[in-house]
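> coordinates only, no sequence provided:
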């Protein structure tokens, strides 16, 4: 009797679990796959795709835009981005609008399979119907490209997609972001873009052991793709905190007065994605992001920067170290700034986030590979110094940290070894 009851209960629980996990495949038809769209709607979708940086993640080869196949190494194995061109066999050409919206907001593909959260549906849930329709119209207007992305290379049991149901149960809240009535329309627009299509916390927030963002540490900084996305909350490491003006300049041009230059992953966001965004949207994002750090005690005023640069000059030791000699010979011609002129064209390194961050990756990567003319500040090139020995680069990093009034990094040699392997 007890055994029979136990089996019955287990069967019921198993059936309930299967029903809970099961997602209905959404069949497509010509009518719901190719809805009527206007040129204005398609153009709006193109801009939204830029703000979402869709092309960067879904393009492995420049001659096959949006055709997927880009690899994303994770702690659980390697994921490959999907083909989101309207090819019916290998892309999303037979996805209905309903299927597209479900994928964007619920993380479930047209065939009912769960998407991995490397695809940031956890942010795209915040996108309005109007914007999703425009984005769908734009993607369906692209040239179909037949390209099957490689199979994901995930370790067991992470290769079992249905387990993403449990991940969503633990970490995914599908309620969309609500406007803050106490904030301005511009601020709310910025929040909508940053927390939705822009999915800023996806890079700027640390993650837990299951790959979910730590919501209590949003914008606290994280290492992504071997670049360090610095903290934008109150813990931000830059001596002169970000304000609306510096954030606007950075997001619009890739260069701020004091805090840093957009290279690497962030360079792609600025120079490939956000370049199509209208000024009002860039300003809205700047207005929102500027509030994340709270009230700055330093501010971004020129006289404050001058004081900080003067302090950096005074920290330089009387007896020149190897790091200082390297700075004088390789860096100072471009990066030295007098206190009375802190807004030189090239970054003052004592104020730069690559030097002041808790992680040395950005400084080391830029030192090793330089900055091309189409990255960072438009038209300005920084040469690569990969021919420097690890000891020399470590000495330079130690000097720059000391000059900025920061303690030395403890893992420079180990990190250099890893980053050099990336270049090989």
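Happy to help now that I have it. From a predicted model like this one, the values you see are computed outputs, not experimental measurements.

> C-alpha from now on. contacts and neighbour counts both.
Noted.

> grab the most central residue of this protein for me.
residue 203 (3.9 Å; Cα atoms, centre = their mean).

> tell me how far that one lies from residue 273.
As for residue 203, its distance to residue 273 is 15 Å (criterion: Cα to Cα, to the nearest Å).

> ok, back up a step: for the residue nearest to the centre of the chain, helix, strand, or coil?
Judged by DSSP: H, G, I helix; E, B strand; the rest coil, the three-state class of residue 203 is helix.

> let me see the ranges of the strands in this structure.
Shown for the chain, the strands assigned by DSSP state E span residues 71-74, 77-80, 153-154, 222-224, 227-229.

> can I get the ones you listed in a markdown table with mean neighbour count?
As requested, the strands of the chain are arranged in a markdown table below (neighbours: other Cα atoms under 10 Å):
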| stretch | mean neighbour count |
| --- | --- |
| strand 71-74 | 14 |
| strand 77-80 | 18 |
| strand 153-154 | 16 |
| strand 222-224 | 18 |
| strand 227-229 | 24 |
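
> JSON lines please, covering those and showing distance to residue 397.
As requested, the strands of the chain are exported to JSON lines (distance: least, Cα to Cα, whole Å):
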{"stretch": "strand 71-74", "distance to residue 397": "27"}
{"stretch": "strand 77-80", "distance to residue 397": "32"}
{"stretch": "strand 153-154", "distance to residue 397": "36"}
{"stretch": "strand 222-224", "distance to residue 397": "18"}
{"stretch": "strand 227-229", "distance to residue 397": "16"}
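
> try it against this one:
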């Protein structure tokens, strides 16, 4: 995942952490084991593990494009280089086939690999650490029962001195608070279940929170929104102040299907998350929604544009492009809205956002075709429209479907996001 703030400024703290980091090269190694047989694990435990792994979204980060599930290789881009997701299949040479459950548990709780080296915090162990022992055992049983895939992970491409893993020890001192959390007796079972998933397995804050100068989540700003893979992860604590406030039913439907009747469709990094959540029990998703909706902050004062104003030249050009390429799905009274239940763009999170980032990303990259999820499909226009035309479309959407002020510098953002997309 590409996070604009990931480890930015870490070099400035290298000197301060040098004394700690240089003394910690490796933790003790845990002895390898013979790869367990899938039949050695309880069937019920493996089934529970499928749920745990889906809630943790493991397959998304640990599967390369066109690669085998869990075999790693997905490049995780950071401002200081690229980290490649590891192979977590039970292959004894390139995966975790020789890892005991104790070694797996240490990795999940403390970010330490079986041989003792520190894992980079792109692996969200700062959240996974909250998993219960049973959840870790279930995840281990499930992963050890997958198909072994012999694929070596590419060498990370990080600049000096971030290519030395021992510096992560200093990062952990600042941000890792290991161990499970107790339930909050002031709330009911469903709220507590949602909190455990959102703050732990789901690691939602790792994407939906702003990061500080060295890649840790900013204190006191959990769920205020973040940037992931060039997309804006919206503030989860502002769903109640959306153009049309989210209801629990809508949020549950969105998380399980990737679309909400009055808010739009999931795209970018969020889309595969919804595909994983479609496989877990509905009560898990209802608990997630309950907890998230309890986090809502008071809506900030709105700054609406003047009701009477002249349409700009950019909006006029954008209207022509909209009618040519978008109106058949998104225009008023279009068959896709009437029959396909596509929501009006007036309630779209992307159209009403404070920045044009997600609206531009949607136009550039669309939503890939995914079998039975065809109702979520949107073609990409990255090779159809240039940056100015994308900016014109954005201007039209903002003016026609929102009462928010016009976005600025859309063309330059389109150029930046297009460049980043080409570089991947």
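Nice, thanks for sending it over. Note that the structure is predicted; figures quoted are calculated from it, not measured.

> need the contact list for the equivalent of the residue nearest to the centre of the first structure over in the second structure.
If you follow residue 203 of the first structure across to the second structure using TM-score structural alignment, you land on residue 207. Residue 207 of the second structure sits next to 225-228, 233 when contact means Cα atoms under 8 Å, 6 or more residues apart in numbering.

> if we go to 6 Å?
Under the criterion of Cα atoms under 6 Å, 6 or more residues apart in numbering, the contact list for residue 207 of the second structure reads residue 226.

> got it, and residue 269 of the first structure?
Neighbours of residue 269 of the first structure in contact, by Cα under 6 Å, 6+ apart: none.

> let me see the ranges of the helices in the stretch 51-200 of the second structure.
Under the criterion DSSP state H, counting those that start in this stretch, the stretch 51-200 of the second structure contains helices at 58-61, 101-110, 125-128, 133-143, 167-175, 189-196.

> swap that for the stretch 201-350 of the second structure, sorry
In order along the chain, the stretch 201-350 of the second structure carries the following helices (DSSP H, counting those that start in this stretch): 205-208, 248-257, 270-277, 282-293, 313-325, 327-330, 335-338, 349-352.

> tell me the most buried of these?
Of all those, helix 205-208 has the most neighbours on average by mean count of other Cα atoms under 10 Å, namely a mean of 24.

> average gap between that helix and the first structure?
Aligned to the first structure and superposed, helix 205-208 of the second structure gives a mean residue distance of 0.9 Å (mean Cα distance after the TM-score superposition for the first structure).

> how far does that helix sit from its chain's centre?
Between the mean C-alpha point of helix 205-208 of the second structure and the mean C-alpha point of its chain there is a distance of 7 Å (Cα atoms, centre = their mean, to the nearest Å).

> and stretch 288-303 of the second structure, by the same measure?
Distance of stretch 288-303 of the second structure from the chain centroid (Cα atoms, centre = their mean) equals 19 Å.

> what's in contact with that stretch?
By Cα under 6 Å, 6+ apart, stretch 288-303 of the second structure touches 191, 194-195, 237-238, 241.

> check which residues of the longest helix seen in the first structure are buried.
Counting by DSSP state H, the longest helix found in the first structure is helix 2-21. Using 16 or more other Cα atoms under 10 Å as the burial criterion, the residues of helix 2-21 of the first structure that qualify are residue 21.

> that one to helix 164-171, inter-axis angle?
Taking axes from the mean of the first three to the mean of the last three Cα atoms, to 10 degrees, one finds helix 2-21 of the first structure and helix 164-171 inclined to each other by 80 degrees.

> and for the residue nearest to residue 202 of the second structure when sequence neighbours are not counted, the neighbour number?
Using Cα to Cα, 6 or more residues apart in numbering and skipping the chain neighbours, the partner closest in space to residue 202 of the second structure is residue 56 (5.1 Å). Each residue near residue 56 of the second structure was counted by other Cα atoms under 10 Å, and the total is 25.

> separation between residue 210 of the first structure and residue 168 of the first structure?
From residue 210 of the first structure across to residue 168 of the first structure, the span is 11 Å (Cα to Cα).

> which residue is the nearest non-sequential neighbour of the alignment partner in the first structure of residue 142 of the second structure?
When the first structure is aligned by TM-score structural alignment, the residue opposite residue 142 of the second structure is residue 138. Computed as Cα to Cα, 6+ apart, the closest residue to residue 138 of the first structure that is not its neighbour in sequence is residue 42, at 4.5 Å.

> for residue 257 of the second structure, state which of the contacts of stretch 288-303 of the second structure is nearest.
Distance ranking of these against residue 257 of the second structure, using Cα to Cα, places residue 194 first at 18.4 Å.

> what does that closest one align to in the first structure?
Residue correspondence, TM-score structural alignment: residue 194 of the second structure in this structure matches residue 190 in the first structure.

> tell me which of the helices of the stretch 51-200 of the second structure sits most buried.
Greatest average neighbour count among the helices of the stretch 51-200 of the second structure goes to helix 125-128 (a mean of 26), per mean count of other Cα under 10 Å.

> so where in the first structure does that one end up aligned?
Residue span in the first structure matched to helix 125-128 of the second structure, by TM-score structural alignment: 121-124.

> between the helices of the stretch 201-350 of the second structure, which one is nearest to residue 71 of the second structure?
Where those are weighed against each other on Cα to Cα, the nearest is helix 270-277, at 16.9 Å.

> run the chain-centre distance for the closest one.
Counting by Cα atoms, centre = their mean, helix 270-277 of the second structure comes out at 9 Å from the chain centroid.

> in JSON lines: the helices of the stretch 201-350 of the second structure, plus distance to residue 418 of the second structure.
As requested, these are arranged in JSON lines below (distance: least, Cα to Cα, whole Å):
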{"stretch": "helix 205-208", "distance to residue 418 of the second structure": "21"}
{"stretch": "helix 248-257", "distance to residue 418 of the second structure": "27"}
{"stretch": "helix 270-277", "distance to residue 418 of the second structure": "19"}
{"stretch": "helix 282-293", "distance to residue 418 of the second structure": "32"}
{"stretch": "helix 313-325", "distance to residue 418 of the second structure": "19"}
{"stretch": "helix 327-330", "distance to residue 418 of the second structure": "23"}
{"stretch": "helix 335-338", "distance to residue 418 of the second structure": "28"}
{"stretch": "helix 349-352", "distance to residue 418 of the second structure": "18"}
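
> out of those helices, which comes closest to residue 397 of the second structure?
Judged by Cα to Cα, the one of the helices of the stretch 201-350 of the second structure that comes nearest to residue 397 of the second structure is helix 349-352, at 6.8 Å.
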